[in-house]
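Asks: Provided below for reference: sequence and predicted model.
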Amino acid sequence: MTNPLVEFAFGATLTSSGPVFTDVSQYVDLPKGIEINRGADEELSEIQPSTCRIPLDNTDGRFTPGRASSPYYPNVKKGVPVRVSVATFTPRTGTAPYPLEMLGDDFDDNRISSTLWPNSYGGVSEVGGRARVPLPAGSSAGYQSAREWTLVGSKLTAKLATIPAAGGSSSAFCSMYINSTTSGTRLGWRYNALTGVLSAESQVGFFDGGAVSFTYSPFSYMWLRIRESGGTLYFESSSNGANWTVRRSLATPAWVTSQTVAVEITGARTGGVTDFAEWDFVGATIHPRFFGLVQQWPTTWTGLTSQATITCTDLLTWSSIVKELQSMLVQEVLLDRPTVYFPLTEPSDSTSAGNIAGTAGVGSLALVQAGSGGTLEFAGGAGPNGLPCPVFTPASASAGKYLAADLGPNVVDANASFRLRVECWFATSTKDRVLLAMTSSDADTKMIISLNSASGALQVQSQSPGSALVATVWGTPDLADGQLHHLVYNEFTGEVAIDGVTYTTPNFNPADLRMLYIGGFQNARLWNGRISHAALYIRSVTTADLTPHYTTGTTGHAGESASTRMARLASYAGLSVTLQGSTFDAVASQADLGRSALEHMRDIARTESGKLFTSRTTGTPLIFQSRDLRYNPVAALSLEYADLETGDFEFAYDDQKMVNSVTASRPGGATQRVINQASIDAYGEKPQPLDLLKNTDNAVADAANWLISRYADPPPEVRQIPVEAYSMPLATYRALLDADVSTVIGLTGLPDQAMASTATAIVEGYAERIGQNQHRLDFHTSRAVTDTVWLLDDPIYSVLDSTTRLAY
């Protein structure tokens, strides 16, 4: 039968650290089937969010939101992380001794297999699709196989689904051991219920002085594996059964290479209350199919029978990836978690400025009038990246306007443990004016940042209660030069960074600071010029962490690679990116941003002719494929036409994808037109605009030519490959489960009416249905040779006027 694994991280969110997933597979209504849609319909379309529909038996109301008697209450909520996988098992074939990976049991028939576990003892059982091993007081129990297995070049995998409690015992443990022919010589994983410690052990005489121990967590150690390869033994763990981490390795013991072994999954305690451990999926290979978030938990009834058919989407719909971004500089500052952050980008009719760091109790910056006259014009000037910023124009050093805010008690509390890190941008032609100042509530403690009256270098004045004001001047250039500058001041290290260059001088570090003043202090030394993006970091952060903001504010990171940019944009949504392929060009600035992170990331993918989509596993949310991943594709698996579900199989030949005229442009660059005149003459003009974030006009022209060369006259292609995967041989079934966007599939034995007996297609997406003894995959595909490029002297890829397309 099919072995779907459906899990929810009840009580967790996407940003939770170490979420624990609960297996609800036994409640899935497989006759109705799990339905998944992933990827795109064809290669010229943007990849849309994946969707997953899971019908669940809700007879006991466990999936009803808000139902207090649900075992998952109160966590049946929108936004719960969900993952769907499929387990496959290698069948036992041939004669003993068998490779250990052939020891496979899903424990779903609620009876112990006398073939796999003939020597079981102590009252073990199968309950709810798991192997239950009791820990009886003063005794032991275990599943035990026959001695007919070998570990060399093989592996033993299992899921520790339930751990036992200490239960008042002086000793309680559960374990999974591979036993040699000598009593006490064994290796395996052992969990100590008293200490909560999991250990990887290679015992001799029931002891291993070199055992490696870990504090158990169900996130990191739910899946356990022992694997032998090339003379090395590996102890590995996983949170999902698919992505493994090596926890211990050692040279393979001699007995492993020479003996037939037995497996024992056991539990024991000396006293206390009887409890149990539960294991599952022994010998399974796990294939992730979907990872995302639950969008809704509808509860429906047919008579008194209840069902919850939930719908889920992947991370391309997560709120943080679709929310509107602020400018790149603001996003970069927020990534470094400032305690207080006033961008000062308010519109011209503003009379105050707000903090966007999120720290509770921080007041807004309000206008303060010193003397009479002078102006403070919001959005009156240009700051970093041309962003609007206020202009301070005093009538004199003591007559004009500045800004002040009460930062509240949380800032004071933070300042008791951490010294200030101050960041801002400024421009002035006037020395000896206050850029920024902070004081305690009673003003007995002060910190004043200004430009030295003589040199124009950065100056910090500090004062503690009962002492004089002490000035420290750093050896910076004259900063009163009218140019825009970036400042980072680190009280803790005595460092100042101006425009990315660091200067160090010891200075006094006041505490108890609460009141913030920008552009003036105590109605004197009023700033004449621009100030923006004032941030305070009252936590452990280094000067080097903050100085990259200078590059952000001056260049918008123009010229960085598309892979770096994609990771940068993903970080604004709290996500990471896994790269596939190696060709990533330099891209232009996106300093203004203003749309969703997803839209900006798609701009980069489109600029690179790459693919952006989500991972099917936890831990690596996004995948960005470069265009060279598809160059000269080689089939990862081959399917016979006779094995396909042939009702929807066809060769398509039309002008759906035809592009023979491209008008291409880039920010600040030329607008260029590239055409294929022969295609236009034959079919008429099929135009397409191409707005790319390239760094040069040549790069834009290359991209336009690449598009024309592939789609000016598209030949026939296979656009759909439907296959009943579950009926395939195991190796083919596993290869189909591994297939994803950009996987290449070879087709053989095509009908006589086809153009050729073979064809090669590349996967763009698929629709999937996992049912009872059924697993149908309907691949959306395109012609694989669309992305062939010239290889010098290659018999296939250097055919003149045919496969001599230069790579882009």
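Replies: Structure received. Numbers count the residues shown, from 1 in each chain.
Asks: for the rest of this, base every contact and every neighbour count on C-alpha atoms.
Replies: Will do.
Asks: in contact with the nearest residue to N119 once chain neighbours are set aside, which residues?
Replies: Excluding the flanking residues, the one nearest N119 by Cα to Cα, 6 or more residues apart in numbering is Q144, at 5.0 Å. Q144 makes contact with W117, P118, N119, S120, Y121, A262, V263, E264, I265, according to Cα atoms under 8 Å, 6 or more residues apart in numbering.
Asks: just to be sure, S113 is in a helix?
Replies: No: judged by DSSP: H, G, I helix; E, B strand; the rest coil, S113 forms no part of a helix; its state is coil.
Asks: show me where the stretch 701-808 of the chain has helices.
Replies: 730-738 (DSSP state H, counting those that start in this stretch).
Asks: please disregard the earlier target; I meant the stretch 501-650 of the chain.
Replies: 543-546, 548-555, 562-572, 597-607.
Asks: so can I have a markdown table of the ones you listed showing distance to L435 and mean neighbour count?
Replies: Listed next are the helices of the stretch 501-650 of the chain as a markdown table, based on distance: least, Cα to Cα, whole Å; neighbours: other Cα atoms under 10 Å:
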| stretch | distance to L435 | mean neighbour count |
| --- | --- | --- |
| helix 543-546 | 19 | 16 |
| helix 548-555 | 18 | 20 |
| helix 562-572 | 29 | 22 |
| helix 597-607 | 34 | 21 |
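Asks: what about the helix or strand hosting V133, distance to the chain center?
Replies: When elements are assigned from DSSP states H and E, V133 belongs to strand 130-135. Relative to its chain's centre, strand 130-135 lies at 35 Å (Cα atoms, centre = their mean, to the nearest Å).
Asks: swap in stretch 31-44?
Replies: On Cα atoms, centre = their mean, the centre of stretch 31-44 falls 21 Å from the chain's centre.
Asks: below is an additional structure, to be compared with the one above:
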Amino acid sequence: MPILVEAGWGGVIQWPWSITWTDISSRVDMVQGVTITRGAQDELSEPQPGGCTMTLDNQDGWLTPGNPSSGYAPWVRRNAPLRVSALVYPVRTGAGPWPLSQMADEFDGSAINPALWPNRYGGSSVAGGRLRIPLSPGVSSGVQSARSWTLPGSSVCARMTTAPKANGSSAALSHFILDGTTNGTRLGFQFNVATQVLRCVSMVGFVDAAGVDLPYSGIDHLWLRIREAGGTVYWETSPDGWDWTVRRTLATPAWASSQQLIVTLSTSRTGGTGDYTEWDYLGAMVYPRFYGTVNEWPVTWSGLQSSVSISATDLFKRLNRLPPLRSCLVEEVVNAAPLAYYPLTEATGSAAAGDLSGTTAGPLTVAQLGSGGTLELGTAAGPAAAADALPLLTPVSATAGKYLTSDLGQGFQDGSSRGWLMVEGWFQTTTPGRVIFGMSGGGGMSQHVWSLNASGALQAESSWDGFLSVSTVASGNLTDGAWHHFAYDEVLQRVWVDGVLRASTPVTLATELRQLTVGAYKGARLWAGSIGHLALYTVPYAAPIGAVLATHYAAGMTAYSGETAELRVARLARYAGVSSVTILGTTHDPVVGQGEAGSSVVARLREVEATESGRLYAERDYLGLAYQSRDLRYNPDAAAEAFAISYADLDTHSVELADDDQKLVNSIVAARPGGATQKVVAAESILAFGLYEQDMTLLKTSDSSVVDAAYWRISRYGNPAPELREVPVEAFTMPEYTDILAADISSYFTIFDLPEQAPVTEMRVTVEGYSETIAENSHRIQFRTSASATDSVWVLGDPVYGRLDYTTRLAY
């Protein structure tokens, strides 16, 4: 079967390293096939969420949601992880001996292939499309190839689909081995079932004193591969057959270079009860096509025949359902995982301020000291980029007024005892000698207080069992009425003020902290002004985060205006819980601040993508995003193209050359936040085709870069050339099948030997997206493409791109 479909029963897509994948390929209706969509309609459209549909056999009821007798219960449910890969098996050509890279077996027949495995023993068989090798007490079982395979410059892989269990045995082994001509001379993998150790071995006389032992993982070691290249043997493992990790290397033994080898898959057991190892996909090359989650499990019946026609969506499904973003500052603090976080952004009239950490910290409530004074939430304008209003504290005096108090809870108390304290907060005042916030432990034995001294400098006060330590920070006078931010790291004993490291400040350790007061401490030093975004952290000694907290000053003041596009993309992805972002290309312009709260993370990502003429999409082989800068497409050349294909090899019933005004634009009015509104026109295009106008709002940091972006668009689409927008290929029958499978968004390829009616004999196109259907002995891909020449830029002195009559388009 040319496909591998796997369900991650019980797994969580956000934690891919913990998913145990179950092969459900045998259930797929390969007459209908598996259909996958990916990418954008054209280069001016946004890439859409990728989708996958297929019909699965449900005759045993195992795919019926809520069926308690299902072998997959209770995990047949919405958002179950799903991944799909195309499989390519090498073809053995010529006479033996053959390189190991030509060895393949799908194990799809009813019996073991006797030509490939002439030696079969101990009850080995094919069952359910897999090679099953028993582990029976006192019996050696396995299969062996003929001595007709060579290792140099070659490799062989297989998937250990079912790992055996010890079942009471003190000695049980499963092998994937290459045997030399001398008995006991071998290399490969040895799985010790009793100890659960996977060993990478290179033996002489059945001994390898330098073998590498790996604690066996059914996830990380699902696929095993032995590979030789350049005089080195590599032992590799993989969770998916695509992304390999080297576990051991060794200079290729002389015998492995010169001898013809036997491939052996075998088992043995002493005592215990019987079990088996199952192998599959021997020699398969894996090409990931989809990675996402199942939307639904609709069960249908045709008479007594039951099936499930599922649909699945990639990472963008999850991103699109996330709630609107809060301000950049709030998102940054929440993402740093505080143990207590009080933004203090509640609306006017609120009686309390809540914690956004998601822990056990209680709300901050208003408390009265003496009489008089006010504390009004939602009144004071916060830091410039944070936008949210913060509380205004107006006491009568240092000892009469209102403040806020909270019980941080048992969770924080325990955390402050086990970890190291990190704090950050914002404040604004014109009055020195007052307290920003203070914390204390049971009975007041421990305390930790941050305040401004009589000179307006930041100071830390900490005590344990009556011993008081006061440390003054060289911050200067901070009572200037402006917003200030501070961050403290107890591990490094450093303080940052307004994003700048001010001092290494030793503070006596305080533990078991639980009571929090904001704007006062112990009945005195009432704050006059505003306080907000107070966050408290505890971390292990090995994880100081103070320098990270210091960057939150920029989050509050500018929302990171001026950071480059790829950093913005990674930051926004992090807010969405996506830690893996692949950055492709090198041209990344600075962008303006992140923007106000209320927009979705996808909308913010798309703003960056549009501003930079880039490409953002979900990966097809793991949970992650890819972001391409515009220069990735500059000046495509034949050496880097994915493949070339003759027009005669296309599905010629649906090939069309388009020449219309769909992409035409010759007048652009472009603007940026806080900048000028400017107009760029292509006069010759207007004269020839009439006026085609467009408005653009870009997140650029300068007016000149806005003009550059507008010129870039208008130079490409003032007079678009005829182009192929759809290229259909029956890829499965093509000699270039693996190259076609490797093509992805922004890959390019050439169609040559076009019909005589075409304006040129060949055209190079760029992939914008595709729809594909993988069926039995068929893999039809409908590439959605654009003209690669659209992205050509002028290069001084280049024999192709330096010709004035070819392209004078300047890159930006």
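Replies: Everything's here; your move. Source: prediction; values computed, not measured.
Asks: in CSV: the helices of the stretch 501-650 of structure 1, plus distance to E768 of structure 1.
Replies: Below are these laid out as CSV (distance: least, Cα to Cα, whole Å):
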stretch, distance to E768 of structure 1
helix 543-546, 45
helix 548-555, 43
helix 562-572, 28
helix 597-607, 25
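Asks: out of those helices, the one nearest L344 of structure 1 is which?
Replies: Nearest to L344 of structure 1 among those is helix 548-555 (14.3 Å), distances taken as Cα to Cα.
Asks: give the aligned range of the closest one in structure 2.
Replies: Using TM-score structural alignment, the residues of structure 2 aligned to helix 548-555 of structure 1 are 551-558.
Asks: so how far is that stretch from its chain's centroid?
Replies: Relative to its chain's centre, stretch 551-558 of structure 2 lies at 25 Å (Cα atoms, centre = their mean).
Asks: same check on stretch 420-431 of structure 2?
Replies: So, by Cα atoms, centre = their mean, the centroid of stretch 420-431 of structure 2 is 34 Å from its chain's centroid.
Asks: against L478 of structure 2, how distant is the counterpart of S742 of structure 1 in structure 2?
Replies: Correspondence of S742 of structure 1 to structure 2, assessed by TM-score structural alignment: S746. Separation of S746 of structure 2 from L478 of structure 2 (Cα to Cα, to the nearest Å): 52 Å.
Asks: swap in R525 of structure 2?
Replies: Taken as Cα to Cα, the span from R525 of structure 2 to L478 of structure 2 is 16 Å.
Asks: need the contact list for S792 of structure 2.
Replies: Y634, N635, P636, Y801, T807, R809 are the contacts of S792 of structure 2 under Cα under 8 Å, 6+ apart.
Asks: looking at those, which one is closest to D708 of structure 2?
Replies: R809 (11.3 Å).
Asks: test my guess that that closest one contacts W794.
Replies: Yes: in this structure, R809 of structure 2 is within contact of W794 by Cα atoms under 8 Å, at 5.4 Å.
Asks: and the residue nearest the centre of structure 1?
Replies: In structure 1, the residue lying closest to the centroid (Cα atoms, centre = their mean) is P621, at 3.1 Å.
Asks: correct me if wrong: that one contacts G574.
Replies: No: taking contacts as Cα under 8 Å, P621 of structure 1 lies outside contact range of G574: 9.8 Å.
Asks: quick one: common contacting residues for these two?
Replies: What both P621 of structure 1 and G574 touch, as defined by Cα under 8 Å, 6+ apart, is an empty set.
Asks: how many neighbours does A251 of structure 2 have?
Replies: A251 of structure 2 is flanked by 12 other residues according to other Cα atoms under 10 Å.
Asks: residue contacts, the closest residue to it other than its chain neighbours?
Replies: Excluding its sequence neighbours, the residue lying closest to A251 of structure 2 (Cα to Cα, 6+ apart) is T232, at 4.5 Å. T232 of structure 2 makes contact with T249, L250, A251, T252 under the criterion Cα under 8 Å, 6+ apart.
Asks: can you rerun that using 6 Å?
Replies: Residues near T232 of structure 2 by Cα atoms under 6 Å, 6 or more residues apart in numbering: L250, A251, T252.
Asks: and the closest residue to P506 of structure 2 other than its chain neighbours, what is it in contact with?
Replies: The shortest distance from P506 of structure 2 to any non-neighbouring residue, by Cα to Cα, 6+ apart, is to Q493 (5.5 Å). Q493 of structure 2 makes contact with S504, T505, P506 under the criterion Cα under 6 Å, 6+ apart.
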